[in-house]
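Novice: based on what follows, work out the 3D shape:
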Amino acid sequence: MNIVDPAIDTYLKGLAASDDTEVLLEMEALAEERGFPIIGRLCGGLLELLACSIGARRIFEMGSGFGYSAYWFSRAIGPEGEVHLTDPDPANERQALDFLGRAKLEAPIRYHVEDALAALEATEGTFDIVYCDIDKSGYRKAWDAGRARVRVGGFYVCDNMLWSGRVTGPIDDLDTEVIDDTNKAIAADEDWRSVIVPLRDGVVAALRLR
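Specialist: Sure, this is the predicted structure:
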């Protein structure tokens, strides 16, 4: 199921073409070559907008790959902030540090080559944004761990929350069941105000109220 009408998606991507940089285009080409899932230009712009809207300076990513989402966060936070990236593959770390270094975005980067939840637990303090894009079976655990680490007035953001429409049912696999359960948990949490933005595969943006 296409979440966004293909004609609308093409139109929106055309508007976002002004964001072209050599590094960004390289990252997108590598993702296409490898069949590696990235959030894409439109959701990247949303991440940057959310970070700018709250003056984010400290961001933790659960699931980073070779740094595509961190590229967009780094555009927003500047040299006085920091972005924590996580991925168990050292090759992704090397590729991310190369891309982000050449992009010259100035935001300090810390890459944790380990499980995302373990890295979050081992990292002290709260964050302006916790972002999740790990294996879908871990989404509920990520929400339970991440929600406590976001400051009041900060965001919990997670990709693939509509899961190509599979959350509408019938639900007959674990990943879809976990995503649906996580959506319902976030929506029901009275300490948060949330919305699922139907860009690409659905992005939830949850604002911590208290």
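
Novice: going forward, measure contacts between C-alpha atoms and count neighbours the same way
Specialist: Noted.

Novice: quick one: contacts for the residue nearest to V203 when sequence neighbours are not counted?
Specialist: The shortest distance from V203 to any residue other than its chain neighbours is 4.6 Å, reached at D159 (Cα to Cα, 6 or more residues apart in numbering). Neighbour list for D159: I39, C132, D133, D201, G202, V203, V204 [criterion: Cα atoms under 8 Å, 6 or more residues apart in numbering].

Novice: closest to M62 among the residues you listed?
Specialist: Checking these against M62 with Cα to Cα, the nearest one is C132 at 4.7 Å.

Novice: how much space separates the closest one from V178?
Specialist: In this structure, C132 and V178 are separated by 14 Å, where distance is defined by Cα to Cα, to the nearest Å.

Novice: which neighbours do those two share?
Specialist: When contacts are counted by Cα under 8 Å, 6+ apart, the set common to C132 and V178 consists of Y139.

Novice: higher neighbour count, those two?
Specialist: C132 (25 against 19; other Cα atoms under 10 Å).

Novice: can you pull the contacts of that one?
Specialist: By Cα under 8 Å, 6+ apart, the residues touching C132 are E61, M62, G63, Y139, A142, Y156, V157, C158, D159.

Novice: returning to that earlier point: quick check: the farthest pair among the contacts of D159?
Specialist: For the contacts of D159, with distances taken as Cα to Cα, the pair at the greatest spread is C132 and D201 (13.6 Å).

Novice: one more, please, to line up against the first structure:
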Amino acid sequence: MTVSDSLETFAATVAPDPDEVLAEMDDRTEETGFPTVGPAVGGWLQQLAGLVDAERIFEFGSGFGYSAYWFARALPDHGEIVLTEIDADELDDAREYLARGGFDDLAMFEHGDAIDIIDTYEGPFDVVLIDNEKTRYVEAFEAVREKVPVGGVVLADNMTAGPFDFKEIHHLVVEGGDTDNEMARGVADYLDHVREVDDFETTLLPLGEGVAVSRRIR
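Specialist: Next up, the predicted model:
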């Protein structure tokens, strides 16, 4: 399940205006089909980072830097965002886009497996985005959870759609069913996991392909 095109467009219209670089990135997404969170969710990423007064952000999977660019717009001049990506060409593109937006002094670019990379960083990270392999979402959360301060948030993309459809994830999460789709199973396991973690409170942002928002409460 994805949000209707009209509602998605409405949400994007109400969201902060994209600049020329973001507009170019959106054009790239439309032309190539590369999966990004889109402008409606992008506006929420910027908003959430601002609401928690984020100074440091970490991404598990950054692609060509779309979500990082939205995040960077909310960071103070002394802030930091760590982008991770296994595709070197995409990471190079991310570096170029963020430099063009004037965010190169805020960004760290790491090539490799994000779950290995997070171990090389000390916390705290006020905002974390999990958008790597769906089968490793729980692993990513556990790798970073102690580096998130009280009041910080962990976001996870593709909660309602992606390499599966909404009926399948609904069957798993709501009805307690089963599936052979490892990606859907990974997302369902993630939702089950974060809902059982006492230190975090989780809600769903039903825009784009669904974003789980888990706030550390103690």
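
Novice: what's the TM-score here?
Specialist: Once the chains are overlaid, their TM-score stands at 0.93 when taken by TM-score structural alignment, normalised by the length of structure 1; 208 aligned residues with a Cα RMSD of 1.6 Å.

Novice: what segments of structure 1 are helices?
Specialist: Listed in chain order, the helices of structure 1 (DSSP state H) span residues 6-15, 22-34, 40-53, 68-77, 90-103, 116-122, 139-146, 174-188.

Novice: ok and the last one relative to helix 139-146, angle-wise?
Specialist: Going back to what we said before, that points to helix 174-188 of structure 1. With axes from the mean of the first three to the mean of the last three Cα atoms, to 10 degrees as the basis, helix 174-188 of structure 1 and helix 139-146 are set at 40 degrees to each other.

Novice: name the residues of helix 174-188 of structure 1 that are buried.
Specialist: D175, T176, E177, V178, I179, D180, T182, N183, I186, A187 (16 or more other Cα atoms under 10 Å).

Novice: circling back: what's the most buried one of the helices of structure 1?
Specialist: For the helices of structure 1, the largest average neighbour count (mean count of other Cα atoms under 10 Å) is found in helix 68-77, namely a mean of 24.

Novice: who's in contact with that one?
Specialist: If you take Cα under 8 Å, 6+ apart as the criterion, helix 68-77 of structure 1 is touched by 24, 27, 38-39, 44-45, 47-49, 51-52, 55-59, 61, 64, 83, 85, 96, 100, 105-107.

Novice: V154 of structure 2 reaches F125, doesn't it?
Specialist: No: with contact taken as Cα atoms under 8 Å, V154 of structure 2 and F125 are classed as non-touching, separated by 9.3 Å.

Novice: now for the two: what residues contact both?
Specialist: Overlap of the contact sets of V154 of structure 2 and F125 (by Cα under 8 Å, 6+ apart) consists of V148.

Novice: thinking again about what came up before, and the contacts of D159 of structure 1, which of them are buried?
Specialist: When neighbours are counted using 16+ other Cα under 10 Å, those contain these buried positions: I39, C132, D133, D201, G202, V203, V204.

Novice: check contacts around the first one.
Specialist: Applying Cα under 8 Å, 6+ apart, we find I39 of structure 1 in contact with Y68, S69, D159, R200.

Novice: now the equivalent of the second one over in structure 2: how far from R185 of structure 2?
Specialist: Structural alignment (TM-score structural alignment) places S69 of structure 1 against S67 in structure 2. As defined by Cα to Cα, S67 of structure 2 lies at a distance of 24 Å from R185 of structure 2.

Novice: again with D192 of structure 2
Specialist: When Cα to Cα is the yardstick, D192 of structure 2 and R185 of structure 2 sit 10 Å from each other.

Novice: if we can go back for a sec, take the contacts of D159 of structure 1 and lay them out in TSV including distance to P79 of structure 1.
Specialist: TSV is the format used below for those (distance: Cα to Cα, whole Å):
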residue	distance to P79 of structure 1
I39	24
C132	23
D133	24
D201	31
G202	30
V203	27
V204	27
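
Novice: quick revisit: residue in structure 2 matching the residue nearest to V203 of structure 1?
Specialist: Using TM-score structural alignment, the partner of D159 of structure 1 in structure 2 is D157.

Novice: same check, this time on L49 of structure 1
Specialist: Checking with TM-score structural alignment, L49 of structure 1 has Q47 as its match.

Novice: how about the aligned partner of D92 of structure 2 in structure 1, nearest residue that isn't a chain neighbour?
Specialist: For D92 of structure 2, the aligned position in structure 1 is R94, judged by TM-score structural alignment. For R94 of structure 1, ignoring the flanking residues on the chain, the nearest one in space by Cα to Cα, 6+ apart is F66 at 7.9 Å.

Novice: so the one you found sits against D98, correct?
Specialist: No: counting by Cα under 8 Å, F66 of structure 1 stays clear of D98, with 9.1 Å between them.
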